[in-house]
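Enquirer: Mind folding the following:
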Amino acid sequence: MVSLLNRFLPGTPCPLGASWDGRGVNFALFSSGAEKVELCLFSEDRREIQRIPVVENTDEVWHIYLPGLLPGQQYGFRVHGPYEPSRGLRFNANKVLLDPYAREIGAHLRWDDAVFGYTVGHSNQDLSFDSRDDAPFAPLARVTHTAFPWGDDRPPQIPWHKTIIYEAHVKGLTKLHPKIPPELRGTYLGFADDEMIRYFLELGITAVELLPVHYHIDERRLIDQKLSNYWGYNTLGFFAPDFRYALPDCGLTHAEQFQAMVRALHLHGIEVILDVVYNHTAEGNHLGPTLSFRGIDNLSYYRVSPEDPRHYVDFTGTGNTLNMRHPRVLQLIMDSLRYWVTEMHVDGFRFDLASSLAREFFEVDRLSAFFDLIHQDPVLSRVKLIAEPWDLGPGGYQVGNFPVGWAEWNGKYRDCVRRFWKGEGGLVSELATRLAGSSDLYAASGKRPYASINFITCHDGFTLNDLVSYERKHNEANGEENRDGTDANWSWNCGVEGPTEDPAILALRTKQKLNFWLTLLASQGVPMIRAGDELCQSQKGNNNAYCQDNELSWIDWEPTKEKLFFIQLVQKLIWLRRKEPVFQRRHFFQGREIRGSGVRDVVWLGPSGKPMDESEWSAPAVKFLGVRLSGDLTGVVDEFGNPVEGSSMLLLLNASEAPVPFVLPKRRNGLHWELVLDTDKPALSPKPMDPGKEYTLMGHSAALFRGERPAEPLPPGEFLEPISSE
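Expert: The predicted structure is shown next:
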């Protein structure tokens, strides 16, 4: 129990939040509309033991310094002011509010009607006022320190064009792993267990992209249904690692456990990218609870309707949108991002619904203050930045429109590849563009192929196994009568909806999964793998498992022949991609002849082994495509200016039902092609194939050939294009 404090100093308005300096703690809270602020200290059993008026106010920041206060202290704020929802004012000092800059959560939210600023069930809804004290139920912050022994930790700084991303959930990846100690499963420390790191290294990925780890709350309706917000896209604390993934009573704070995970991954050359949600908060719409921002300064933190400030502008589908036009909101986001880079050592961010961050007024603005702040920041401008380039507002689909320096989840890549392998015709022209890095989206603005984050599946939607097993979503377990989740899946069940024992359908599904894997890892851009797809994970057709914190979402590690088969093939393809420079181009293909060689950097081929003609490009019934990638004469140089040479590659795709005989194109010096993988016959060992001969590619199949390398290296520079300036 903490002794009552009776000596207070004015403190300073910065930094915001609670800062321990070894002698005491400075508290600073921004609120432009507050009339009075009180700092509340709590015991470990949630009893409010002291309420201290914060009297100093500098530039709309309320601040106080408490000498002798130590890390570990739980606290919250009460903010006084007018409660007039019709004017957008929602102050209610009966509610204990979480510090927006909380570094750690000491007490989690307990759902109760008292956490709402209005009287739940009242006929006037949020226009009513609730006077109950919610201290026993409110989330509380905890004072922390930041002295983590990083040692010689260094960011791996893997170049974009060599990056392979593995999207994973901290808990779901390890919860069922039999070789990880039971107490560590589902935690930060379990994620960095030696067993997991060995798996990452053998698989060949270079970065993990973690689903949200900021402190979030579970919506009340989910709790009532005995569900939870498993994915975590319901943030309340932008600085606090979620306590759910921390090991209790282990002597390390939540932050220290997260930091230990990052340090272990860095030690083995693996980057850590965070999926972050700065577009909205967990307080929801006008009928949501008063937990933090709403009660501190509703008009500053949220975008309210100009016509009716009682209601919020909602570009996110969650009930509210953070007010990116306010400098203190921008500061909050920038401070949070810098904290995760400088204190937690993460290597980049994927921004959820990033279009909403660029809405200064109503339209999405590429020149918004948010982008300006990121680009000029000496810390954030150097890490990996990934946009989910859409939101739910008008004009929110912005694939290809984010500024230079940003990569994007390429939804057009996902949809095109899915539709092609589903068997739709007339897509080969767009497919060629997607395979080559989507130059139509990125080249004109000065971006490179690695601006495109290519993916077939992600956390949101079908797993890869379900993509080839279901044509309709099956989300009944979510309790929303199957209304949630998208209907635009571009999936194909191969003849039967869901599980089957039909060997022909199972064989076709295996081929389809291999087709997707080969297409993804042979495409220009940055491949992103959904964790569990290499293990044939199924969610039983649920394409919106955001609330399923159970075996439906957790990855099953029990070994089967099918899992071992897929892991070995995926591993083979990943390491082939990492080895061959032709898959890691930093520049877009030009499609032109390389000087003096008679070879083009890329050639799109028809079954004749010759370049596709106009009739083949435009024919709606064409469902096949070949592409020859020149590996030894690319004109590509490494970071030291040396020519990068590798094997030429030949990729053949056939999404039609009928076999297609492809003539293998001729090669210089009479060199052969080597079959690396045929998805119809994946067990075949690599073997040489004669150029000019026919190779029959079966229906719903893909094949990859590697060009035999000459015995003697080519004369240096003889066939290279002039080096273009960066």
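Enquirer: contacts and neighbour counts: CA atoms only from here.
Expert: Noted.
Enquirer: Could you pull out the helices in the stretch 201-350 of the chain for me?
Expert: 220-224, 254-267, 293-301, 327-342 (DSSP state H, counting those that start in this stretch).
Enquirer: Could you tell me how many residues sit around P503?
Expert: 9 (other CA atoms under 10 Å).
Enquirer: sorry, that was for E480
Expert: 10.
Enquirer: can I assume it sits in a strand?
Expert: No. Secondary structure of E480, determined by DSSP: H, G, I helix; E, B strand; the rest coil: coil, with no strand assignment.
Enquirer: picking that back up, of the helices of the stretch 201-350 of the chain, give the one that comes closest to I197.
Expert: helix 254-267 (7.1 Å; CA to CA).
Enquirer: if we can go back for a sec, so which of the helices of the stretch 201-350 of the chain gets nearest K95?
Expert: helix 293-301 (7.8 Å).
Enquirer: From the chain's centroid, how far away is the closest one?
Expert: 28 Å (CA atoms, centre = their mean, to the nearest Å).
Enquirer: Report all helices and strands that that helix contacts.
Expert: strand 89-90, helix 327-342 (3 or more CA pairs under 8 Å, 6 or more residues apart in numbering; DSSP states H and E).
Enquirer: One more sequence to fold, the one below, so I can look at both together:
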Amino acid sequence: MPPASSPRFALSSTPALVPLGGHTDHLGATATAEGVNFAVYSESASAIWVCLFDEQDKEIERFELDMHQDNVHAGLIANIGPGARYGLRADGPYDPDQGYFFDPNKLLVDPYARHLDRVFVRSPRLRLAREDAVDTAELVPKAIVPGGGNDLAQPRKKVPGLYYELNVRGFTMRHPSVQGPLRGTVAGLTTRRVIDHFKHLGVDAVQLMPTAAWIDEGHLPQLGLTNAWGYNPVAYFAVDPRLAPRGPQELRVMTDAYRKVGIAVILDVVYNHTGEGDSEGPILSMMGLDPQTYYRWVEVDGKKRLVNDTGTGNTLRCDHPAVQRLVIESLRYYVEELGVSGFRFDLATILGRDPGFNPEAEMLEKIKADPVLKKAILVAEPWDPGPGGYGLGKFGKEFAEHNDTYRDEIRAFWKGENGKIGALAGKVSGSAEIFDVAGRKPSAGVNMLAVHDGFTLRDLVSYHDKHNEANGEHNRDGHNHNSSWNCGVEGETDDEAINHARKRDVRALLATLFLSRGTPLIQQGDEMYRTQQGNNNAYAQDNEITWVDWENGDGALVDFVGALKSFRKAHPAVSHDHWLTGQDRNGARDVMWLHPDGREMTVADWNDSGASVLGMHLRHKDDEVLVWFNRRVEPVVARLPEGEWAVGIQSDQSFEVAFTEGTATLPPRSVVALVRPRA
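Expert: Next comes the predicted model:
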């Protein structure tokens, strides 16, 4: 991709370093009345230079930062201003066996860069040994000095009622209202029809998959593939130019538009590793500036080796003050300058490693205590693949957490696994065994059935096995255990009965999600029956596999999801954020668990391994809802509590629920929510 256009900076005379004029308190590039101040943290660099580039990408000046204080190298360059394009070079020890890679031939991106002029690309030249190195400037994005800031925004703190996870490119590339250069960009999310779609669904928190500037994994270019998800960041402050080709202001315009209609924008952030990878990865930024500070290392046979708790080649050193500062300041930048309302932290346990996971680690405590961030929505993916990396339920009341046990147990129930009736009850009532501690509420659990790294809901009921051959790894990548089923045929089919069964199952799954305690999350396209052709790890498919097919979406399913959200909102018996106790309060119990015979579930009923039908009778004040879950393949006659009942919402709308002498006939493979008719 050619360099993006950047504002021209006026040169009243030749740029010049002001001797000892720099200051070290603000890292990165800061425009002042005297010029631009540059400040870079490094504990091991002997020298750091700022290199200026012209519009033709030619290096025109190079200045060594001459102020050194508390491991910060700083310098003031006069006669330049906002719009100037720059990169860094650093010198110091070169000893790869000890984790040092200093090489002035490597142009480096400022870790605090706010705006890049192009995307990152891979090349073997980016990792050549110092003795063989060539200048890498032509390969590396240039940072653009930022100008004045925006009015400071305030996050939309309200606890979300529905999260919607999306990939900016995948969501917008085929949307009919997003045309030309807007496709694949943040700006494409601002069209009226896109926003109306979210309003129709009842979404109040849009969660963008990573937007920070990223690089492809090393094996992808030779396969003709590119990273479609963005979970391989290099520059944490900079929005990737693919998503915001006209600069970070595009994200602020988008968040302002969403705030006006009551929708929070949440960023998926990856403070666990960078795209500089392992010992064979490219030298692009922090690995060339201060690898011992920014990354975790372990000594093996007298040599330093990168810790790989993330499974990506390196691990961010989040217990170091400089890394903590980078994380906090970049998060605050996104909230205050770019208007986001919160964050979903990828592999969030890395934030608390020192080196094992510590829920009270300094990094996590700083996020919770920060006066800006504590007002934001904070969501943890509470695990990483490293030793002891599973931390579900341990992030405290300040965080919500993705609840993978909800996904696994609900899938297992609907798949037909034995002994799951108790797990179903536990999950739809909020996973109290995990989250009912230290004053946390059911909303702390983010319930999901499918997210980006796995099957779509349609594929969940259409494929028994993953089909990731398009990724070029001979189907070895991706999860092998998916608790999926195919309703009789693997993959797409013209069999009408099988297709009906699949859509029926998806509707039952979605109804279960929206009628559960906790906060629901859906991923892009699941509301319209999207397929990825059985690919459950489509990270490298920036193509029709991940691009939402709006033209062929299931509009009736979209309407059903909107109706589920409306029903949930209208019935506090379903959605009120308190823990169900089953105890008598003011003459009524907030929940009773019913056998289809009408009796309250007994110990023997709970222990019945073949149990497949469960009633959940909910009350909150004057609201009363009775939810029936039936996974059998035949209708079931369920006896109802005394009184009049009516259908509030049902997953299989092709089946009429018949009421006869105190019973209701439940459709096969369905969820039915009954309500008391109101006067």
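Enquirer: TM value for the aligned chains?
Expert: The TM-score (TM-score structural alignment, normalised by the length of structure 2) is 0.95; 667 aligned residues with a CA RMSD of 1.8 Å.
Enquirer: Could you count how many residues lie near the residue opposite L27 of structure 2 in structure 1 once aligned?
Expert: Aligning on TM-score structural alignment places L27 of structure 2 opposite L16 in structure 1. Residues within reach of L16 of structure 1, counting by other CA under 10 Å, total 21.
Enquirer: so L16 of structure 1 sits right up against T58, yeah?
Expert: No. Using CA atoms under 8 Å, L16 of structure 1 is not in contact with T58, being 11.9 Å away.
Enquirer: Let me have the helices of the stretch 201-350 of structure 1 in a markdown table, extended by distance to R366 of structure 1 and mean neighbour count.
Expert: Shown next, in a markdown table, are those (distance: least, CA to CA, whole Å; neighbours: other CA atoms under 10 Å):
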| stretch | distance to R366 of structure 1 | mean neighbour count |
| --- | --- | --- |
| helix 220-224 | 36 | 13 |
| helix 254-267 | 32 | 22 |
| helix 293-301 | 22 | 25 |
| helix 327-342 | 16 | 17 |
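Enquirer: one step back: ignoring the adjacent residues along the chain, who's closest to the match of L27 of structure 2?
Expert: Using CA to CA, 6 or more residues apart in numbering and skipping the chain neighbours, the partner closest in space to L16 of structure 1 is A28 (4.7 Å).
Enquirer: Report the aligned residue range of structure 1 for stretch 379-394 of structure 2.
Expert: Using TM-score structural alignment, stretch 379-394 of structure 2 lines up with residues 386-401 of structure 1.
Enquirer: which residues in the stretch 401-550 of structure 2 form strands?
Expert: 445-448, 519-523 (DSSP state E, counting those that start in this stretch).
Enquirer: just those: most buried one?
Expert: strand 445-448 (a mean of 26; mean count of other CA atoms under 10 Å).
Enquirer: so how far is the match of stretch 379-394 of structure 2 from its chain's centroid?
Expert: That offset, for stretch 386-401 of structure 1, works out to 15 Å (CA atoms, centre = their mean).
Enquirer: One more: stretch 71-87 of structure 2?
Expert: Distance of stretch 71-87 of structure 2 from its chain centroid, counting by CA atoms, centre = their mean, is 33 Å.
Enquirer: Okay, buried residues for that stretch please.
Expert: Residues 72-87 are the ones in stretch 71-87 of structure 2 that count as buried (16 or more other CA atoms under 10 Å).
Enquirer: now the end-to-end length of it.
Expert: 19 Å (CA to CA, to the nearest Å).
Enquirer: number of nearby residues for G615 of structure 2?
Expert: Per other CA under 10 Å, the neighbour tally for G615 of structure 2 reads 27.
Enquirer: Mind checking what secondary structure the residue mapped onto it from structure 1 has?
Expert: By TM-score structural alignment, G615 of structure 2 lines up with G626 in structure 1. Here G626 of structure 1 is strand, with the state taken from three-state DSSP.
Enquirer: Same check on G562 of structure 2?
Expert: helix.
Enquirer: and it, what is it in contact with?
Expert: By CA atoms under 8 Å, 6 or more residues apart in numbering, the contact list for G562 of structure 2 reads H200, L201, G202.
Enquirer: The last one corresponds to which position in structure 1?
Expert: Taking TM-score structural alignment as the criterion, the aligned counterpart of G202 of structure 2 in structure 1 is G204.
Enquirer: isn't that match right up against L576?
Expert: No. Look at G204 of structure 1 against L576 with CA under 8 Å: they stay out of range, at 9.8 Å.
Enquirer: about what we covered before: and the match of G615 of structure 2, how far is that from E616 of structure 1?
Expert: Distance of G626 of structure 1 to E616 of structure 1, given as CA to CA: 12 Å.
Enquirer: shared neighbours, the two?
Expert: Joint contacts of G626 of structure 1 and E616 (CA under 8 Å, 6+ apart) are G606.
Enquirer: and for stretch 323-332 of structure 1, what are the contacting residues?
Expert: 30, 101, 300-303, 322, 357-361, 369-370.
Enquirer: what span of structure 2 lines up against it?
Expert: Residue span in structure 2 matched to stretch 323-332 of structure 1, by TM-score structural alignment: 317-326.
Enquirer: rewinding a little: check contacts around the match of L27 of structure 2.
Expert: Counting by CA under 8 Å, 6+ apart, L16 of structure 1 has contacts F27, A28, L29, F30, Y101.
Enquirer: most neighbours, which of those?
Expert: A28 (27 neighbours).
Enquirer: What lines up with that residue in structure 2?
Expert: Checking TM-score structural alignment: A28 of structure 1 goes with A39.
Enquirer: tell me the secondary structure for its match?
Expert: strand.
Enquirer: thinking again about what came up before, could you say which one of the strands of the stretch 401-550 of structure 2 comes nearest to K466 of structure 2?
Expert: strand 519-523 (18.3 Å).
Enquirer: In terms of secondary structure, what does that closest one contact?
Expert: Under the contact rule (3+ CA pairs under 8 Å, 6+ apart), strand 519-523 of structure 2 is packed against strand 163-166, strand 445-448.
Enquirer: No more questions from me, cheers.
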